[in-house]
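Asks: below is the sequence, then the predicted model.
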Amino acid sequence: MNPLIQPIDLRGLLCPNRVFMAPLTRQRAKDPDCIPGELQAVHYSQRASYGLLISEATQISPEGKGYPNTPGIFSAAQVAGWKVVTDRVHTAGGRIFLQLWHVGRISHTAHQPNGQSPVSCVAAASSAKMVIVRADGTLEEVPASMPRALETNEMPRVVRDYELAATNAKVAGFDGVEVHGANGYLINQFLSGSLNTRTDAWGGSVENRLRLLMSAVDAAGAAFGYAKVGVRLSPMGNAAELPAVPDDRELMLRAARELGDRKCAYLHLFNHYFGAHGWNGPFDRALAEGMKKNFNGPVVLNGYSRDVASAERDVREGLGDAVAFGKLAISNPDLPERIRDGSPLAEWDASQFYGVGGKGYNDYPTLATK
């Protein structure tokens, strides 16, 4: 029997299958308020049969924003909007975690409160290209802005932002949260041995570079309980100009162990396999296996599998316990059923990945409705 359609227990949350929906930024929560609502409620509830839905990346504060039309979880209106989403998902029988996101330096002053500089562990700009909205409503691609280094006395405030976001997610009805520590964003910037050259308690050594990640997880755990907190890490390759240094392996193995000691809901490992986010390092299976062993709990894979067959193999061989699908989740709202029945998979329309409205978002049919 296909292991992907077998149930899995995430520290007490029983999921009916191991086909998870990966967090997918779709840019449909309109600026400036960044409030989700009916559009997102339809989208996620269409996919309620997935073992777990992991929401699109959601900024924990105005400072955490880096892209147009991405949702937040820091205002009362955003919480109310997300409650519409979670209610619809639960009515459809689904389970949904909210991904907590702070982009750090991967931003532009146009996305920051009062046009201020983005923040990071150090004042070093990314060469990432950002999209901003011109006054006439058209989009423009521009370099990321120079960030400023967060002051030591600001770090507790950032941690509190994570706790407030997790608390808001609980009020909004989410089943849990995922702390985004991957893909070159703020926590990943602090984890990076090549970027984080701070000399205070938040940088330099492995222990210090882990401090923001573990503090954010502890903050989310205080709000939800660790059993409702997943963590996403990207242990291999180079993302957003964060080249590897010799102790990165030690850092990732230690992170997995410390997260496992806290009995977090799951460890979500993102691999660069498809070249996403500018990653170009080799696949290190031994590191992935070592992190799984150290975590000693459910491991979710994303980007490790070329297709459903290789995803099935990765779970069968024990590399991971579940697989989060991205592009296939866009075009197949009933992916678990298609995998179960061996049915054909629908192709996605990449031109509609980002934008407004339901086209390319809520109009992919299920087999039952075709």
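Replies: Looks like it arrived, so ask away.
Asks: from here on, just use CA atoms for contacts and neighbour counts.
Replies: Will do.
Asks: which SS state does residue 158 fall under?
Replies: helix (DSSP: H, G, I helix; E, B strand; the rest coil).
Asks: gap between it and residue 215?
Replies: Computed as C-alpha to C-alpha, to the nearest Å, the residue 158 to residue 215 distance reads 10 Å.
Asks: repeat that for residue 315.
Replies: Distance of residue 315 to residue 215, given as C-alpha to C-alpha: 30 Å.
Asks: residues in contact with the residue nearest to residue 52 when sequence neighbours are not counted?
Replies: Excluding the flanking residues, the one nearest residue 52 by C-alpha to C-alpha, 6 or more residues apart in numbering is residue 20, at 4.8 Å. For residue 20, the contacting residues are 50-54, 322-325, by C-alpha atoms under 8 Å, 6 or more residues apart in numbering.
Asks: which element is residue 20 on?
Replies: Using DSSP states H and E, the element containing residue 20 is strand 19-21.
Asks: burial of the residue nearest to residue 122 when sequence neighbours are not counted, as a residue count?
Replies: Leaving aside its sequence neighbours, residue 122 sits nearest to residue 149 (C-alpha to C-alpha, 6+ apart; 4.2 Å). Residues within reach of residue 149, counting by other C-alpha atoms under 10 Å, total 18.
Asks: am I right that residue 149 is in contact with residue 125?
Replies: No: Residue 149 lies out of contact with residue 125 (C-alpha atoms under 8 Å); the separation is 10.6 Å.
Asks: could you check how far the host helix or strand of residue 130 is from the centre of its chain?
Replies: Taking DSSP H and E as the definition, one finds residue 130 inside strand 129-133. Using C-alpha atoms, centre = their mean, to the nearest Å, the mean C-alpha position of strand 129-133 is found 20 Å from that of the whole chain.
Asks: contacts for the helix or strand just after that strand next, please.
Replies: Per DSSP H and E, the first helix or strand lying C-terminal to strand 129-133 is strand 139-143. The contact list for strand 139-143 (C-alpha under 8 Å, 6+ apart) reads 108, 127-134.
Asks: okay, one more to line up with it:
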Amino acid sequence: MDTIFWPLEAGSLVLKNRIVMAPLTRCRAGESHMPNALMAEYYAQRASAGLIVAEATMAIAGNSAFWKEPGIYSEAQVDAWRQVTDAVHARGGKIVLQIWHGGRACHPLLNGGITPVAPSALAIVGEEVHTPEGKQPYTLPRALETDEVPDIVAGFAQAADNAIAAGFDGVEVHGANGYLIDQFLRDGSNVRDDIYGGSREARAKFLFDVLDAVCERIGSDKVGLRLSPLNGFNDMRDSDPVGLTAWLTARLGRFNLAYLHMMRADFKGEQQGDVLAAVRENYPGVVIANMGYTPEEAKAAVGAGQLDAVAFGVPFIANPDLVERIELGAPLAEANPKTFYSDGPEGYTDYPTLETAHA
């Protein structure tokens, strides 16, 4: 049997296979940011994954970047998430919650007119955000004051605590894709001159503070981290992404995380480099990789020991039984991008499995 179907221990998480469902923003939580029964059905359908990483979820109120994404900052949200975690666990699955702060990717139209915050007062250019008034350009954020940062760190720790209370098996700290932690890490978005800006050590301080706080709150064996040093999404750049990756991953070992989830490429195809080689050379723990893997490439990478697991994103949208299809060598259904962020079950819970398609 291919090693991708072997179990994997990742901290306290025991995965039944090495096929991971990547976090996928689907905007089904409504304007109240409340998890619901439809979301429970969607995630439960995909419980054959070795691990589900639930979508980017607001750690702190007032920081919406996707209009209808869920939150984990209120008691009501904690209660509502339990229907999701219970449904996944009932199907024998494991699920962690990706906790997130959008930073400059937030928008006043999504947050009661509040100006977004960021490491530096640099706006996202060349991209637009979904709002109740249609797609809009991003606005200029204000730079966080130094003494404001610890409150955000505390918000991440509380979100992790809330996730465990909601029944999640752990959390994934979102340090990727041009959101707040990533904005601090990369020199194209962080031009601060205080303890959180300048050198790599200073730019990484916010991430390390978040990891320290979250690991102390729920245990490092329940904490994963996602990084995307090459990804240009949300107008992101770093002058030396491979160097940043090598430096950063050499220092992540001290946290004893459950896993490191690396995005290996750039959505836009503009920034190039082998970040996975830098990770393997410097990081001692479990590594999950993501972005554009075919089932064959994933099997080969895991079989060769280059990776411990592979995360699939879009293929899990249209193939709730992706694990079974890969095991059988069956064809994969194609997802409809027009329903990625729409309302309701269409393009969400109505994709058939092989079994139902041939019934």
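Replies: Now that the structure is in, tell me what you want to look at. What you see is a predicted model, and the numbers here were worked out from it, not measured in a lab.
Asks: those helices in the stretch 151-300 of structure 1, which residues are they?
Replies: If DSSP state H, counting those that start in this stretch is used as the criterion, the helices of the stretch 151-300 of structure 1 fall at 155-171, 186-191, 206-209, 211-224, 248-261, 285-295.
Asks: for the ones you listed, which one ends up most surrounded?
Replies: Stretch with highest mean neighbour count among these: helix 186-191 (a mean of 28; mean count of other C-alpha atoms under 10 Å).
Asks: where does it end up in structure 2?
Replies: Aligning helix 186-191 of structure 1 against structure 2 (TM-score structural alignment) gives residues 180-185.
Asks: ditto for stretch 253-264 of structure 1
Replies: The alignment of stretch 253-264 of structure 1 onto structure 2 (TM-score structural alignment) covers residues 246-257.
Asks: end to end on that stretch, go ahead and measure it.
Replies: So stretch 246-257 of structure 2: terminal residues 17 Å apart, C-alpha to C-alpha.
Asks: one more: stretch 30-40 of structure 2?
Replies: End-to-end for stretch 30-40 of structure 2, by C-alpha to C-alpha: 14 Å.
Asks: now that stretch: buried residues?
Replies: Within stretch 30-40 of structure 2, the residues that count as buried by 16 or more other C-alpha atoms under 10 Å are 33-36, 38-40.
Asks: counterpart of residue 326 of structure 1 in structure 2?
Replies: Checking with TM-score structural alignment, residue 326 of structure 1 has residue 313 as its match.
Asks: what residues does that match make contact with?
Replies: Contacts of residue 313 of structure 2 by C-alpha under 8 Å, 6+ apart are 21-24, 290-291.
Asks: hmm, try it at 7 Å
Replies: By C-alpha atoms under 7 Å, 6 or more residues apart in numbering, the contact list for residue 313 of structure 2 reads 21-24.
Asks: JSON lines for these, including distance to residue 114 of structure 2 and neighbour count?
Replies: Converted to JSON lines, those look like this (distance: C-alpha to C-alpha, whole Å; neighbours: other C-alpha atoms under 10 Å):
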{"residue": "21", "distance to residue 114 of structure 2": "33", "neighbour count": "30"}
{"residue": "22", "distance to residue 114 of structure 2": "30", "neighbour count": "25"}
{"residue": "23", "distance to residue 114 of structure 2": "26", "neighbour count": "22"}
{"residue": "24", "distance to residue 114 of structure 2": "26", "neighbour count": "17"}
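Asks: continuing past the lengthiest strand in structure 1, what's the next helix or strand?
Replies: Ordering each strand of structure 1 by length in residues (DSSP state E) puts strand 52-59 first. Downstream of strand 52-59 of structure 1, the first helix or strand assigned by DSSP H and E is helix 76-91.
Asks: against which helices or strands is that next one packed?
Replies: Secondary-structure packing of helix 76-91 of structure 1 (3 or more C-alpha pairs under 7 Å, 6 or more residues apart in numbering; DSSP states H and E): helix 38-46.
Asks: next one: the helix it packs on to chain centre, how far?
Replies: Going by C-alpha atoms, centre = their mean, where helix 38-46 of structure 1 is centred and where its chain is centred differ by 18 Å.
Asks: and it with helix 76-91, angle?
Replies: Orientation of helix 38-46 of structure 1 against helix 76-91 (axes from the mean of the first three to the mean of the last three C-alpha atoms, to 10 degrees) gives an angle of 30 degrees.
Asks: what's the mean distance for helix 38-46 of structure 1 versus structure 2?
Replies: Once fitted to structure 2, helix 38-46 of structure 1 is off its aligned match by 0.6 Å on average (mean C-alpha distance after the TM-score superposition for structure 1).
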